[in-house]
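Asks: Requesting a structural model of the entry that follows:
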Amino acid sequence: MSEIVVLRDGSGPEVLLVHGGAGPRTTWRAIAPLADRWTLAYVHRRGYPPSPPPHKRQDFAVDALDLAPLLIGRPHVVAHSYGALGTLIAAAAAPGSVRSLTLIEPPLNYLVPDDPEVARLERLGDKVLAQGMNTASTELREFLHLTGAPIDDGPPPEDVVAGVRRAHGGRPTSEARPQLDAIRDAGVPVLVASGDHAAAYERICDALADALSGERSVHPGAGHFVAAAPGFAERLETFLYKNVTGTGRTSPTR
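Replies: Presented below is the predicted three-dimensional model:
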């Protein structure tokens, strides 16, 4: 397969940034000033120029294969939404290659079984992936709102439509089962962050932090795009500095 593109900015220890359904610019714009002290490595997943398009569909398993060689230098890794699925698979396969993991609202719905709000989030996500712009209008708008798309009462903006079409046919998040115990047992320092905008995401993130014995952080104000929320960049940098040597997990805190 053609290699994906990673664009780097700054100097210092490397922080590998893995976006989800939105591109790197939208996802990580607010933390760009960290390049004064860190090398920010912006991953462009398949289908997001200048990386090549996917051969068949968006697929977190393919993302994991793409990410694996990028872990050789033991970077810190920060991953958002769908991008966190491939990140977790890659990290579980080689936990010693990850200095730390920051995970932002990943759609690991299976971690909270029998919760009606989490189950609805999963159904909506899988339906939009399967049906794209043919998804019923009310359900499409609900999902787009949950995932932070800038929509109002009018037609969805052109870039939002393009994003839905790019994701159409993608591998459902309900199929993701990363080996979390491999990451936990290796003592990888973990921070799980959420935006306090949807109860389902809060419950998923609570469960994920418990499963990984990780730290937990909540940053309201930017919806699903938590990296843009007030205080997130400072919290992330505190976590990175605490684990800059990658020698072991710190005590879990909220």
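
Asks: rest of the way, CA atoms for contacts and neighbours
Replies: Will do.

Asks: Quick one: classify Arg171 as helix, strand or coil.
Replies: Counting by DSSP: H, G, I helix; E, B strand; the rest coil, the backbone at Arg171 sits in coil.

Asks: so it sits right up against Val62, yeah?
Replies: No. Look at Arg171 against Val62 with C-alpha atoms under 8 Å: they stay out of range, at 10.0 Å.

Asks: Mind checking which residue lies nearest the centre of the protein?
Replies: His80 (1.7 Å; C-alpha atoms, centre = their mean).

Asks: Now do the same contact list for it.
Replies: Val18, His19, Gly20, Thr27, Leu103, Ile104, Glu105, Pro106 (C-alpha atoms under 8 Å, 6 or more residues apart in numbering).

Asks: Before we compare anything, build this one as well:
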Amino acid sequence: MRHPFGGPRIAEIGAGPRLLLVHGSFARAEDTFVAQRELADTFRLVFVTRRGFHRDSERVDWEADAADLVELLDEPAHVVGHSYGGLGCLLASARVPERILSLTVIEPPAFSLLPEDPDVARLVTRLRAVFAEGGEPADVYADFVEAFGFPRPTRVRPHLVPALRASARERGPWEAVLPLGELRRAGFPKLVATGDWRSLSEPARSVGGVVFNRVADALAEAIAAERLTVEGAGHSPHQSSEIVNDRLRSRAASRGG
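Replies: As a prediction, this is how the structure comes out:
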């Protein structure tokens, strides 16, 4: 199923309660959530490739993502958002809490929660520079990855080129103001997950690992969410761990679908 030009691209598999899977920057839903395909025995999986990521469109923005997700939530669903995609999921869940069976956000860049934190501020400054300088999408992507302490990538898989073009023009996540009160009052189960980043290089641990875990702690406390840290994982703990899938299955059971 495809939405009108500029909207998200949707792919579905499985049967059961709906589980919306929303990807982050420089990615696509099908690649981000490969490890979740096994959940098709429990859920009707809805892979949401965000607007602008499958063909050229307007600037990538979490507000537009939230509006698209509210439209997709025409019936109750579990919602999972990775990285930048988690921002739209948080906003949409606050707007239609009666349609949310559960919410899981994985390493969301909710940097606005800790504006005075020196490590968060330092990373935001780096990222502002990356997007201000612009340039070829592959170069923006390489600068972006390097800003988080990872080695600079030297090649990009061709099928991800549209995703790189989209994220190269995304709105900075540090601008997002999240509806913390509405989310805290919402009655659906909430989970904020990260990797512990301990298996990664020291630069990645001291930049990305520190910031994402500190932000996740602040978010979980602010919205009264369960906090999960997956040992041995980095920015995508759901890709290599059964723990996240087990939590999602338990959510389906506890909510009765």
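
Asks: And the TM-score between these chains?
Replies: Remark: TM-score between the superposed chains equals 0.83 [TM-score structural alignment, normalised by the length of the first structure]; 237 aligned residues with a C-alpha RMSD of 2.5 Å.

Asks: still on that earlier bit, quick check: closest non-adjacent residue to the residue nearest to the centre of the first structure.
Replies: The shortest distance from His80 of the first structure to any non-neighbouring residue, by C-alpha to C-alpha, 6 or more residues apart in numbering, is to Ile104 (4.7 Å).

Asks: Then Ala204 of the second structure?
Replies: Counting by C-alpha to C-alpha, 6+ apart, the residue nearest Ala204 of the second structure is Gly149, at 4.0 Å.

Asks: how many other residues sit next to the nearest residue to Ala27 of the second structure once chain neighbours are set aside?
Replies: Among residues not flanking Ala27 of the second structure along the chain, Ala163 sits closest, at 5.6 Å (C-alpha to C-alpha, 6+ apart). A count of neighbours around Ala163 of the second structure, defined by other C-alpha atoms under 10 Å, yields 24.

Asks: quick one: the helices in the stretch 101-250 of the first structure?
Replies: Along the stretch 101-250 of the first structure, counting by DSSP state H, counting those that start in this stretch, helices occupy 116-131, 137-146, 158-167, 180-185, 199-211, 232-242.

Asks: Indicate which one of those helices is closest to Arg57 of the first structure.
Replies: helix 158-167 (7.7 Å; C-alpha to C-alpha).

Asks: so how far is Val145 of the second structure from the equivalent of the residue nearest to His80 of the first structure over in the second structure?
Replies: Matched by TM-score structural alignment, Ile104 of the first structure corresponds to Ile106 in the second structure. Using C-alpha to C-alpha, to the nearest Å, Ile106 of the second structure is found at 18 Å from Val145 of the second structure.

Asks: Figure out which of the helices of the stretch 101-250 of the first structure is closest to Arg46 of the first structure.
Replies: Comparing these by C-alpha to C-alpha, helix 158-167 comes nearest, at 10.1 Å.

Asks: Next, the angle helix 137-146 makes with the closest one.
Replies: Interaxial angle, helix 158-167 of the first structure versus helix 137-146 (axes from the mean of the first three to the mean of the last three C-alpha atoms, to 10 degrees): 100 degrees.

Asks: Okay, buried residues for helix 158-167 of the first structure please.
Replies: Val160, Gly163, Val164, Arg165, Arg166, Ala167 (16 or more other C-alpha atoms under 10 Å).

Asks: Which secondary structure elements does that helix sit against?
Replies: Contact partners of helix 158-167 of the first structure among helices and strands, from 3 or more C-alpha pairs under 8 Å, 6 or more residues apart in numbering; DSSP states H and E: helix 116-131.

Asks: so the helix it packs on versus helix 137-146, what angle?
Replies: Using the same axes, to 10 degrees: helix 116-131 of the first structure against helix 137-146 is 110 degrees.

Asks: count of neighbours near the residue of the second structure sitting at the aligned position of Leu16 of the first structure?
Replies: Mapped onto the second structure by TM-score structural alignment, Leu16 of the first structure lines up with Leu20. By other C-alpha under 10 Å, 25 other residues sit near Leu20 of the second structure.

Asks: Look up how far Asp117 of the second structure lies from Leu20 of the second structure.
Replies: Leu20 of the second structure is 32 Å from Asp117 of the second structure, by C-alpha to C-alpha.

Asks: residues touching the match of Ile104 of the first structure, list them.
Replies: When contacts are counted by C-alpha under 8 Å, 6+ apart, Ile106 of the second structure touches Val80, Gly81, His82, Ser83, Gly86, Val192, Ala193, Thr194, Ser236, Pro237, His238.

Asks: buried ones in stretch 42-49 of the second structure?
Replies: Thr42, Phe43, Arg44, Leu45, Val46, Phe47, Val48, Thr49.

Asks: what's the matching residue for the residue nearest to the centre of the first structure over in the second structure?
Replies: For His80 of the first structure, the residue aligned by TM-score structural alignment is His82.

Asks: can you check Gly125 of the first structure too?
Replies: Using TM-score structural alignment, Gly125 of the first structure pairs with Leu127 in the second structure.

Asks: hang on, the earlier thing: my understanding was that the residue nearest to Ala204 of the second structure contacts Gly209; is that so?
Replies: No. Contact criterion C-alpha under 8 Å: Gly149 of the second structure and Gly209 do not qualify, at 9.2 Å.

Asks: higher neighbour count, the two?
Replies: Per other C-alpha under 10 Å, whichever of Gly149 of the second structure and Gly209 has more neighbours is Gly209, with 24 against 19.

Asks: returning to that earlier point: can you add distance to Tyr241 of the first structure and give the contacts of His80 of the first structure back as TSV?
Replies: Formatted as TSV, these follow (distance: C-alpha to C-alpha, whole Å):
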residue	distance to Tyr241 of the first structure
Val18	19
His19	22
Gly20	25
Thr27	22
Leu103	17
Ile104	18
Glu105	22
Pro106	23
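
Asks: and which of these is nearest to Cys205 of the first structure?
Replies: Among the contacts of His80 of the first structure, and counting by C-alpha to C-alpha, the member closest to Cys205 of the first structure is Glu105, at 6.3 Å.
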